[in-house]
Structure formats: structure tokens, C-alpha cells
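**Q** curious how this folds, go ahead:
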Amino acid sequence: MEEKTVEMITKLVMEAMNQKSTNEGFAVPVGVSARHIHLTKEDVETLFGKGYELTKKKELMGGQYAANELVTIVGIKLRAIENVRILGPVRKASQVEISATDSIKLGIKAPIRESGDIKGSAPIAVVGPKGVVYLQEGCIIAKRHIHMSPADAKEAGVNNGDTVSVQVENERGTTFNHVSIRVDESFTLEMHIDTDEANAAKIATGNIVRILK
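**A** The predicted structure is shown next:
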């Protein structure tokens, strides 16, 4: 076989491989996020007693952790969900993150929001062993998002604050649109979705999805 022919075939094969890689998109592991709550120091003390501090159960990314402490959340007409885990450390504002199914069960209209964007969100009551906190606002359905380090973002060709679409390659063949990108040195690569989204797409924590180009 002539040298030029070999070079041409090699070039075509490399181009096909590169095209296949591009079409597949950037791979991201999934983390399914169950309902949880973030609390201020003041609200922790109201719920668990003066001077109480959360105790750590499991380390999470970005300096967060799952606490051992659980609370009950209550919507209108006294509809409640028990054993909602608290995530630490304490924050400047308390925030409850639930699924759309939880929102229906509680009888409230929780909006889909980025974490921290609680202005005008749904009211909810939080019950602990020592007291009750009533939040005038603070209950949301978390907007689906991907955590990334700067190195991951560079490799994926995205920036903090970008919005992308993500493909789930299984028998459901689901595409998630409006997925926010969050970039920070402390982040581990992971896409966070709630239990409703995971069940609908038939995926679980550890499954791989791909950012569409």
C-alpha cells in the first residue's frame, strides 16, 4: 500500500474518532439529591436547644456535610414529611430543598430555583425536638445543576453560570435541558438532580450522563 494512501486512511480514522468523541459529549457522574434542609445557627438552636451544634455524619463536596440531625417539615393543612436531613455547616439563611412530588404532598407551591435564591419562595414550618421554626420563605425545588472544578470546566468547554443540555443514554433516553454549570476549586464533578428527575429518567447515583455539544 502506498505511503500516501496509508496517511489518508490514518487521517480519516482519526477524524472519525474525534467526531465520535465530540458527539458523545463530556461525561459526568450523577448524584441524586434527596430532600434536605440548610439552617442558620439561630434556627438550629430553636429546633435543638440553646448552644446546640450540628454533628457530622458524612462529608460532602464544597465543605458541606450531611448531619446526623433530622427534622420534620410541615406545609399547609398540617401535611408533613418526617426525617428530613440537615446539611451543614450553618448558613446565613435557612432553606428547604424538596422535589415536585414533595411539594404536592405538602400542599405548597415551591418554585424551581438555584440554591440560595429564596426570595418569594414557598413558606414552610420546620419542627425539631426542642421547637418549631416558621419560614415565611425558603422552600424551593432545586434547579438541576452540575458541579465542576475549573479543570473539568476547561475540559468540558463551559464556564460558571452556563446552561447546558445533558443526555441520559439508557432505555428512557432522557434529555435534561436548562442544566446550570457551577464551577469552584472545592467541587467534585457531579450532576445533581432530585429524586423525581432520577426516577423519571431511570438513573441512580453513580450513573454517567453526557453534556451535549
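**Q** CA only for contacts and neighbour counts going forward, please
**A** Will do.
**Q** any idea how far the residue positioned nearest the centre of the chain lies from residue 129?
**A** Centroid check for the chain by C-alpha atoms, centre = their mean gives residue 192 as the closest residue, at 2.9 Å. Going from residue 192 to residue 129 by C-alpha to C-alpha, to the nearest Å gives 30 Å.
**Q** now residue 55
**A** Applying C-alpha to C-alpha to residue 55 and residue 129 gives a distance of 15 Å.
**Q** neighbours of residue 187, just the number please.
**A** Neighbourhood size, residue 187 [other C-alpha atoms under 10 Å]: 18.
**Q** got it, and residue 142?
**A** The tally of other residues near residue 142 (other C-alpha under 10 Å) stands at 24.
**Q** need the next SSE after whichever helix in the chain runs longest, C-terminal direction.
**A** In the chain, assigned by DSSP state H, the helix with the most residues is helix 3-24. Proceeding N to C from helix 3-24, the next assigned helix or strand is strand 26-33, under DSSP states H and E.
**Q** contacts for that following strand next, please.
**A** Outside of strand 26-33, the residues within contact range by C-alpha atoms under 8 Å, 6 or more residues apart in numbering are 156, 189-195, 198, 204-212.
**Q** over to stretch 192-210?
**A** So stretch 192-210 is contacted by 24-35, 98-101, 142-147, 166-169, 172-174 (C-alpha under 8 Å, 6+ apart).
**Q** again, only using 6 Å
**A** By C-alpha atoms under 6 Å, 6 or more residues apart in numbering, the residues outside stretch 192-210 that reach it are 25-34, 144-145, 166-168, 172, 174.
**Q** check the separation of the first and last residues in that stretch.
**A** One end of stretch 192-210 to the other measures 13 Å (C-alpha to C-alpha).
**Q** please enumerate the strands of this protein.
**A** For the chain, applying DSSP state E gives strands covering 26-33, 36-38, 56-59, 65-74, 80-88, 95-98, 112-113, 122-127, 132-142, 145-148, 163-167, 175-183, 190-194, 208-211.
**Q** other SSEs contacting the second one?
**A** Taking 3 or more C-alpha pairs under 6 Å, 6 or more residues apart in numbering; DSSP states H and E as the contact definition, the neighbouring helices and strands of strand 36-38 are strand 80-88, strand 95-98.
**Q** and for comparison, fold this next one:
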Amino acid sequence: MMNETAIKAIVEEVVSQLAKQPSIQPRSVPIAVSARHCHLTQIDVEALFGSGYTLTHKKDLSQPGQFAANETITIVGPRGSIEKVRILGPVRKSTQVEVSATDSIKLGLKPPLRESGDIKNSAPITLVGPKGSLYKQEGLIIAQAHIHMNPSDAASFSVQNGEYVTITTTTERPIAFSKVLIRVSSRYELEMHIDTDEANASLIGKDTNGILAKIEGSS
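**A** Sure, this is the predicted structure:
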């Protein structure tokens, strides 16, 4: 089995070779770790926190208009629960809870790997707030690793919305994530989002970047 030094040397050599080919010149993508969190509808906010309640702002997130709320909830499965799950705002049209695979084991549930927003026939979950609780028949997912970018970024990388790419992390334990979804919108800032399991596997910390490469045969 190769040690970490050998693996790092191989990754550096691959990046070096890619850099010599102008048609696939690699570019760095900032990586952010998306810990477990939930998105709520206004109806569900009021069911959990009380009639007329609105989310309060804790801090802005990297994507314009998105924020972490001061409010948290407890999520409950048949095997266990997880407290202090952060709510992200603003409110959405559908309630969605995003967890890691490790979280799902603790909960005793089997959420599917999905693009954020795709919750049809996903796993059920119980939400508990200070003023009430809700059982959602669907809404629990493990989020697909993805990259937010605006149209200018997409043109620069020669990728398009819905395409999958490979990202190789520039860490002491480099890992190549080979099915990373591209999401393009004029509202987005360039950033890759992964969950805590993925981050821990590659020893990803603050200010970590990855090198993007197109998958052979992709558009």
C-alpha cells in the first residue's frame, strides 16, 4: 500500500502534467465543508418555533443571500437523535435536512445521496423545536458533492450546469472526488461544498482548494 508521501507525489505530478496542456489548464476551486443542517418552509418554522415566528440572522454564508440562522433544532431517527442542527435561511418551498453518512448511522436511517433540492422519495425524519415537533415522510438526504459557480466561472472552466467533474484536493492526504456536480447560476460564488465525512477523509481544513479536471467523455 502506498504511503501518503507517495500519493501526494503522484497527485503533484498529475497536476504538473495537466498544467502543461493549455486545453485543460487546471484551476483551483475553494472547498467549504457543509456540516449537517436543515432548510425549512415558513409553515414548518412556525410549527417548530411558534405562530408568526421568523428566522433570525446569525451570519452570512458564502453564497449571496444565504445565511446561518441563530435557530437550531433536534433531528430524530429510530436509533437516536442529533441536537443543535443549524437552520439555514431564507425559508424554502420544501423542508430538507442534509446529513453525513456517519450521522445517518447514528439516526438509524438510510438517506439517499441526492442533489440538494431533490427530496422526492428520500428518507423520513422527525424534527423537534422548542414549540413543537414534525414528522416528515421525506426530506432527509446526503448531499451530492457539488460546485457552485457563476456563468463566467463555467466558461473559464469549460463546464456547464449539470456536468460532473473530478476535484483533487491539495491537502496532506489528497483525494480525488470523481463525481462532483457543477451547479451554475448568476447568483452563485465559486465554491465546492462537501460534507464532514468527505472533509475528514482528506484532512480538509480552512482555506483548502481543489484542482478541477473534466471527466473524459463529458461535454
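**Q** can you give me the TM-score here?
**A** The TM-score (TM-score structural alignment, normalised by the length of structure 1) is 0.88; 197 aligned residues with a C-alpha RMSD of 1.7 Å.
**Q** what count of nearby residues applies to the aligned partner of residue 177 of structure 1 in structure 2?
**A** The alignment partner of residue 177 of structure 1 in structure 2, by TM-score structural alignment, is residue 178. Here the number of neighbours of residue 178 of structure 2 (other C-alpha under 10 Å) works out to 16.
**Q** surely residue 178 of structure 2 meets residue 163?
**A** No: contact criterion C-alpha atoms under 6 Å: residue 178 of structure 2 and residue 163 do not qualify, at 11.7 Å.
**Q** from the helices and strands packed on strand 36-38 of structure 1, which stretch is densest packed?
**A** Mean neighbours per residue, mean count of other C-alpha atoms under 10 Å, is largest over those for strand 95-98, with a mean of 24.
**Q** elements contacting that strand?
**A** The helices and strands touching strand 95-98 of structure 1, judged by 3+ C-alpha pairs under 6 Å, 6+ apart, are strand 36-38, strand 132-142.
**Q** can you list those strands in CSV and add distance to residue 6 of structure 1?
**A** Below are these laid out as CSV (distance: least, C-alpha to C-alpha, whole Å):
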stretch, distance to residue 6 of structure 1
strand 36-38, 59
strand 132-142, 53
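**Q** pull the number of nearby residues for the residue nearest to residue 108 of structure 1 when sequence neighbours are not counted.
**A** In space, and not counting its chain neighbours, residue 108 of structure 1 is closest to residue 75: 6.2 Å by C-alpha to C-alpha, 6 or more residues apart in numbering. Residues contacting residue 75 of structure 1 under the criterion other C-alpha under 10 Å number 22.
**Q** counterpart of residue 75 of structure 1 in structure 2?
**A** Taking TM-score structural alignment as the criterion, the aligned counterpart of residue 75 of structure 1 in structure 2 is residue 77.
**Q** got the contact list for residue 163 of structure 1?
**A** Shown in contact with residue 163 of structure 1 (C-alpha under 6 Å, 6+ apart): 178-180.
**Q** for those residues, give me TSV that also has distance to residue 83 of structure 1.
**A** Converted to TSV, these look like this (distance: C-alpha to C-alpha, whole Å):
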residue	distance to residue 83 of structure 1
178	30
179	28
180	28
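**Q** looking at structure 2, which of those hold up?
**A** Compared against structure 2 with both residues aligned by TM-score structural alignment, their matches' C-alpha atoms under 6 Å, those retain 178-180.
**Q** any of the residues you listed buried? List them.
**A** By neighbour count, with 16 or more other C-alpha atoms under 10 Å, these hold 179-180 as buried.
**Q** for residue 55 and residue 129 of structure 1, indicate the residue with more neighbours.
**A** Shown here are residue 55 of structure 1 and residue 129; by other C-alpha under 10 Å, residue 55 has more neighbours (15 against 12).
**Q** the more buried one and residue 67 touch, don't they?
**A** Yes: when contacts are counted by C-alpha under 6 Å, residue 55 of structure 1 is listed as touching residue 67 (5.5 Å).
**Q** related to what we said a few turns ago, which one of the kept ones among the contacts of residue 163 of structure 1 sits closest to residue 9 of structure 1?
**A** Ranked by distance to residue 9 of structure 1 (C-alpha to C-alpha), those are led by residue 179 at 39.0 Å.
**Q** OK, contacts around that closest one?
**A** 144-145, 163-164.
**Q** what's the answer for residue 35 of structure 1, then?
**A** Residue 35 of structure 1 makes contact with 97-98 under the criterion C-alpha under 6 Å, 6+ apart.
**Q** also the one 5 residues further on?
**A** With contacts taken as C-alpha under 6 Å, 6+ apart, residue 40 of structure 1 has the following neighbours: 90-94.
**Q** of those, select the buried ones using a ChimeraX command.
**A** This is the ChimeraX syntax for the buried subset of those, where burial follows 16+ other C-alpha under 10 Å:
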select :90,93,94
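**Q** format the contacts of residue 40 of structure 1 as TSV; extra columns: distance to residue 125 of structure 1.
**A** As requested, the contacts of residue 40 of structure 1 are exported to TSV (distance: C-alpha to C-alpha, whole Å):
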residue	distance to residue 125 of structure 1
90	18
91	17
92	18
93	14
94	11
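**Q** lining up the contacts of residue 40 of structure 1 with structure 2, which overlap?
**A** Among these, the ones whose aligned partners also touch in structure 2 (both residues aligned by TM-score structural alignment, their matches' C-alpha under 6 Å) are 90-94.
**Q** closest to residue 14 of structure 1 out of these?
**A** Nearest to residue 14 of structure 1 among those is residue 91, at 50.5 Å by C-alpha to C-alpha.
**Q** roughly how far apart are the nearest residue to that closest one once chain neighbours are set aside and residue 94 of structure 1?
**A** Take residue 91 of structure 1 and drop its neighbours on the chain: the residue closest to it by C-alpha to C-alpha, 6+ apart is residue 40, 4.8 Å away. To residue 94 of structure 1, residue 40 of structure 1 is 5 Å away according to C-alpha to C-alpha.
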